[in-house]
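Asks: what follows is a predicted protein model with its sequence.
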Amino acid sequence: MNNSQSLNKVELVTIDEDNVDQRIDNFLVTKLKGVPKSMIYRIVRKGEVRVNKKRIKPEYKLQEGDLVRIPPVRVSNSDEKPGPSAKLTKVSQLEDRILFEDKAIIVLNKPAAIAVHGGSGVDFGVIEAMRALRPQQKFLELVHRLDKDTSGVLLIAKKRSALKHLHDQLRYKKMQKDYLALVRGEWQSHDKVVNAPLLKLTLKSGERIVRVNKEGKASETRFAIKQRYKGATLVQASPVTGRTHQIRVHCQYAGHPIACDEKYSEQKFDDSMRALGLNRLFLHAAQLRFIHPVTEEVMQVKAPLDKELEQLLKQLEKA
């Protein structure tokens, strides 16, 4: 195919909460890796990219539920970044972390310290790794995201119909996500819900951070105490909305930052946790409850805590 590869199928993408308010041109740059920006502007101008079957301008901002038509594009192989090798340790270890798999979905216990997808400064993430492990699988897409430093249940769709079904569940809040977080201090029993709007900000350094701000998007997290320790509490956090860094910022806002959270925690508490061997954010997506996109059965998948987190809890003194 003379040193070019043809992405020769029209792709239809349903926009979820993660891409809301993103400009269509920026969305296409990440979606069509290796395609020059000039070509992206050309296909938008010519009306080959459509949103809800209509022509749009490059500055159009995506809305939740938008259906984006992406035309076939030809890119030169020399511009293509090779995907990760399936033999890489980081990639092959994901195979052992599959909690459930069938023809429609994969449920993974994502390790901490690996991003869900490649991007700014990250060569590859979980989704690229899974594609390397499943080269015969034509369709593999993330249903939702987890922060790089968060471990636990991550859902991947193997069919477009499954992806759409699961995205609808997210949109209509039919998916229940429960996280475990170790937070500083004594979480108060009456603090069962944190309702605080969240705003994404970019600092001068270029670091992206989230703050509680009345200009932000409505955000709600429900909390339950699982175990009290001396100087810390293990809480279950169940987000009702799905904002970036939501649980982390809501814990900080409640006065109980999560252990070893580089963006939102407190040095003294973190130092005491590191002294006990914790070298990562103590936030774990422990279970996910959803409706199977094909069988319509209610599924509840649990991801066990990683050894490092288990070890830490064993060392803490119960209150």
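Replies: Great, that's in hand. Please read all numbers here as calculations on a predicted model, not as lab measurements. Numbering: from 1, shown residues only.
Asks: from now on I want contacts and neighbour counts done on CA atoms only, so please keep to that.
Replies: Fine.
Asks: the closest residue to Thr14 other than its chain neighbours - how many residues pack around it?
Replies: Spatially, and ignoring its direct neighbours in sequence, Thr14 is nearest to Leu67 (4.6 Å; CA to CA, 6 or more residues apart in numbering). When neighbours are counted by other CA atoms under 10 Å, Leu67 registers 18.
Asks: quick check: Leu67 vs Glu215, distance?
Replies: 27 Å (CA to CA, to the nearest Å).
Asks: outside of the helix or strand containing Arg131, which residues touch it?
Replies: Per DSSP states H and E, Arg131 falls inside helix 126-133. Around helix 126-133, the neighbours that count as contacts under CA atoms under 8 Å, 6 or more residues apart in numbering are 83-86, 91-92, 94-95, 110, 114-118, 137, 140-142.
Asks: if we use 7 Å, what do you get?
Replies: Residues outside helix 126-133 that contact it (CA atoms under 7 Å, 6 or more residues apart in numbering) are Gly83, Pro84, Ser85, Ala86, Val91, Ile114, Ala115, Val116, His117, Leu140, Glu141, Leu142.
Asks: got another one to weigh against that:
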Amino acid sequence: MTQKIGKGVTWVTVTEEDAGQRLDNFLLRLLRRAPKSLVYRIVRKGEVRVNKGRAQVSQRLQTGDVVRIPPVSLPESEEPSMDKVPADQLRLIESCILYEDKDLMVVNKPSGVAVHGGSGLNWGLIEVLRQLRPLAKRMELVHRIDRDTSGCLLIAKKASVLKALHAQIRADQLDKRYLAIVLGSWPKKVAKVDLPLKKHHLPDGGWHVTVDQSGKEAVSFFKVEQHLQGCDLISVKLKTGRTHQIRVHALAQGCPLLGDDKYGDREENKHYRKLGMKRLALHAQFLGFTHPVTEEKMLIEAPLWSDFKRIITELTLI
């Protein structure tokens, strides 16, 4: 399917296995050693072409599409060196696997672990999983969650499984439910937030997201589960899965997430760090989907990490 990628322009013909895949996911698999920011940059600058035309990272590829990949400078080694990953982290990630079969796995991602390496990171969750499961040659992320968010992350081991799960995502058939702690009191009458979101590129390859009528549809459902001291514990069900959706929708209601140093209140967050919550209080608790092979309805729960449980205990009203 591919020539050697790196030194010269490469033309890659999309096969049936990769049909329906987003362009960014397709490139990230082919350019595993390239920083994620580089992949997005070469698409944005028009250096990547699909059927000789400019493309967007969200474009879905079809069988027979011809993708032009420009010369890119890649590190020497194929994968991140695992000797740079502490042994206890390797054991931790192995222990985070909540469900696994020959087709897919679900991992309870720790907060602080990026899903991908690159942008100054030697490794991410997917690179470590590929090392832990070397026979799964087509292992790919089905979706992503923020580096600071913990909880359920779905990984496909086969291209056909990835394609089927992406179809479920496009049809809004994935059941994604989160737990979060917000600063202040959640507005009593607000159960649904339907505000379009727009992503803005940052020089470091990251994103900043704002509510913008010219943005993409974003719908979240919020429910207060428990009133805490100065905070509320809320559950969130997503209809759409936009970047930073929960964080920006909560902020728009005047209730930023505890521990959110990007959109939230940094001074308030300092107080909670002293209580042991040193990260974003957002956890992907449940993930539901239909198994593409067995057709079984799956609902996986990721247990709360100890710091999340501890801060709830610390803030519980007596």
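Replies: That came through fine. Just so it is clear, the model here is predicted, and its values are computed rather than measured.
Asks: before we move on, the earlier item: enumerate every residue touching the residue nearest to Thr14 of the first structure.
Replies: Leu12, Val13, Thr14, Ile15, Val51, Asn52.
Asks: same check, this time on Ala285 of the first structure
Replies: Applying CA under 7 Å, 6+ apart, the residues near Ala285 of the first structure are Ser151, Gly152, Val153, Asp178, Tyr179, Leu180.
Asks: ok, Ser220 of the second structure next?
Replies: Contacts of Ser220 of the second structure (CA under 7 Å, 6+ apart): Lys192, Val193, Asp194, Val236, Lys237, Leu238, Lys239.
Asks: if we use 8 Å, what do you get?
Replies: Counting by CA under 8 Å, 6+ apart, Ser220 of the second structure makes contact with Lys192, Val193, Asp194, Val236, Lys237, Leu238, Lys239, Thr240, Gln245, Ile246, His249.
Asks: ok, now Met105 of the second structure?
Replies: Ile97, Leu98, Tyr99, Leu154, Ile155, Ala156, Lys157.
Asks: part of a strand, is the third one?
Replies: It stands for Tyr99 of the second structure. Yes - assessed with DSSP: H, G, I helix; E, B strand; the rest coil, Tyr99 of the second structure lies in a strand.
Asks: what's it aligned with over in the first structure?
Replies: Tyr99 of the second structure maps onto Phe100 in the first structure, with residues paired by TM-score structural alignment.
Asks: can you count the residues close to the closest residue to that match other than its chain neighbours?
Replies: The shortest distance from Phe100 of the first structure to any non-neighbouring residue, by CA to CA, 6+ apart, is to Val107 (5.1 Å). By other CA under 10 Å, the residues close to Val107 of the first structure number 21.
Asks: checking Val107 of the first structure next. Helix, strand or coil?
Replies: Classified using three-state DSSP, Val107 of the first structure is strand.
Asks: for His249 of the second structure, grab the count of nearby residues.
Replies: Considering only other CA under 10 Å, His249 of the second structure is surrounded by 26 other residues.
Asks: how about His271 of the second structure, secondary structure?
Replies: helix.
Asks: what's the closest non-adjacent residue to Ile97 of the second structure?
Replies: In space, Ile97 of the second structure is closest to Val107, 4.4 Å off (CA to CA, 6+ apart).
Asks: now that neighbour: how far from Gly6 of the second structure?
Replies: 32 Å.
Asks: which of those two has more neighbours?
Replies: Using other CA under 10 Å as the criterion, Val107 of the second structure and Gly6 rank with Val107 on top: 24 against 16.
Asks: ok, that one to His143 of the second structure distance?
Replies: 12 Å.
Asks: shouldn't Thr204 of the second structure be in contact with Leu38?
Replies: Heads up, residue 204 of the second structure is Asp, not Thr. No - using CA atoms under 8 Å as the test, Asp204 of the second structure is too far from Leu38 to be in contact (10.1 Å).
Asks: of those two, which one has the most company?
Replies: Taking other CA under 10 Å, Asp204 of the second structure and Leu38 do not tie; Leu38 has more neighbours (17 against 8).
Asks: okay, and the more buried one sits in which element?
Replies: Using DSSP H and E, Leu38 of the second structure falls in helix 36-44.
Asks: now that helix: buried residues?
Replies: Lys36, Leu38, Val39, Tyr40, Arg41, Ile42, Val43 (16 or more other CA atoms under 10 Å).
Asks: what of stretch 69-80 of the first structure?
Replies: Arg69, Ile70, Pro71, Val73, Val75.
Asks: CSV for those, including distance to Asp261 of the first structure and secondary structure?
Replies: Converted to CSV, these look like this (distance: CA to CA, whole Å; DSSP: H, G, I helix; E, B strand; the rest coil):
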residue, distance to Asp261 of the first structure, secondary structure
Arg69, 38, strand
Ile70, 38, strand
Pro71, 41, coil
Val73, 41, strand
Val75, 40, strand
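Asks: between these, which sits nearest Thr30 of the first structure?
Replies: Ile70 (12.4 Å; CA to CA).
Asks: is the nearest residue to Leu38 of the second structure once chain neighbours are set aside in a helix, a strand, or coil?
Replies: Distance criterion CA to CA, 6+ apart; nearest residue to Leu38 of the second structure, sequence neighbours excluded, is Gly205 at 8.0 Å. Recorded secondary structure, Gly205 of the second structure: coil (three-state DSSP).
Asks: for Gly205 of the second structure, grab the count of nearby residues.
Replies: Gly205 of the second structure has 14 nearby residues by other CA under 10 Å.
Asks: quick check, it in contact with Ser37.
Replies: Yes - Gly205 of the second structure is in contact with Ser37 according to CA under 8 Å; the separation is 4.7 Å.
Asks: intersection of neighbour lists for the two?
Replies: Ser119.
Asks: what is the burial count for the nearest residue to Asp261 of the first structure once chain neighbours are set aside?
Replies: In space, and not counting its chain neighbours, Asp261 of the first structure is closest to Leu281: 5.1 Å by CA to CA, 6+ apart. Using other CA under 10 Å, the number of residues around Leu281 of the first structure comes to 23.
Asks: identify the residues contacting Leu281 of the first structure.
Replies: Asp149, Thr150, Ile258, Ala259, Cys260, Asp261, Glu262.
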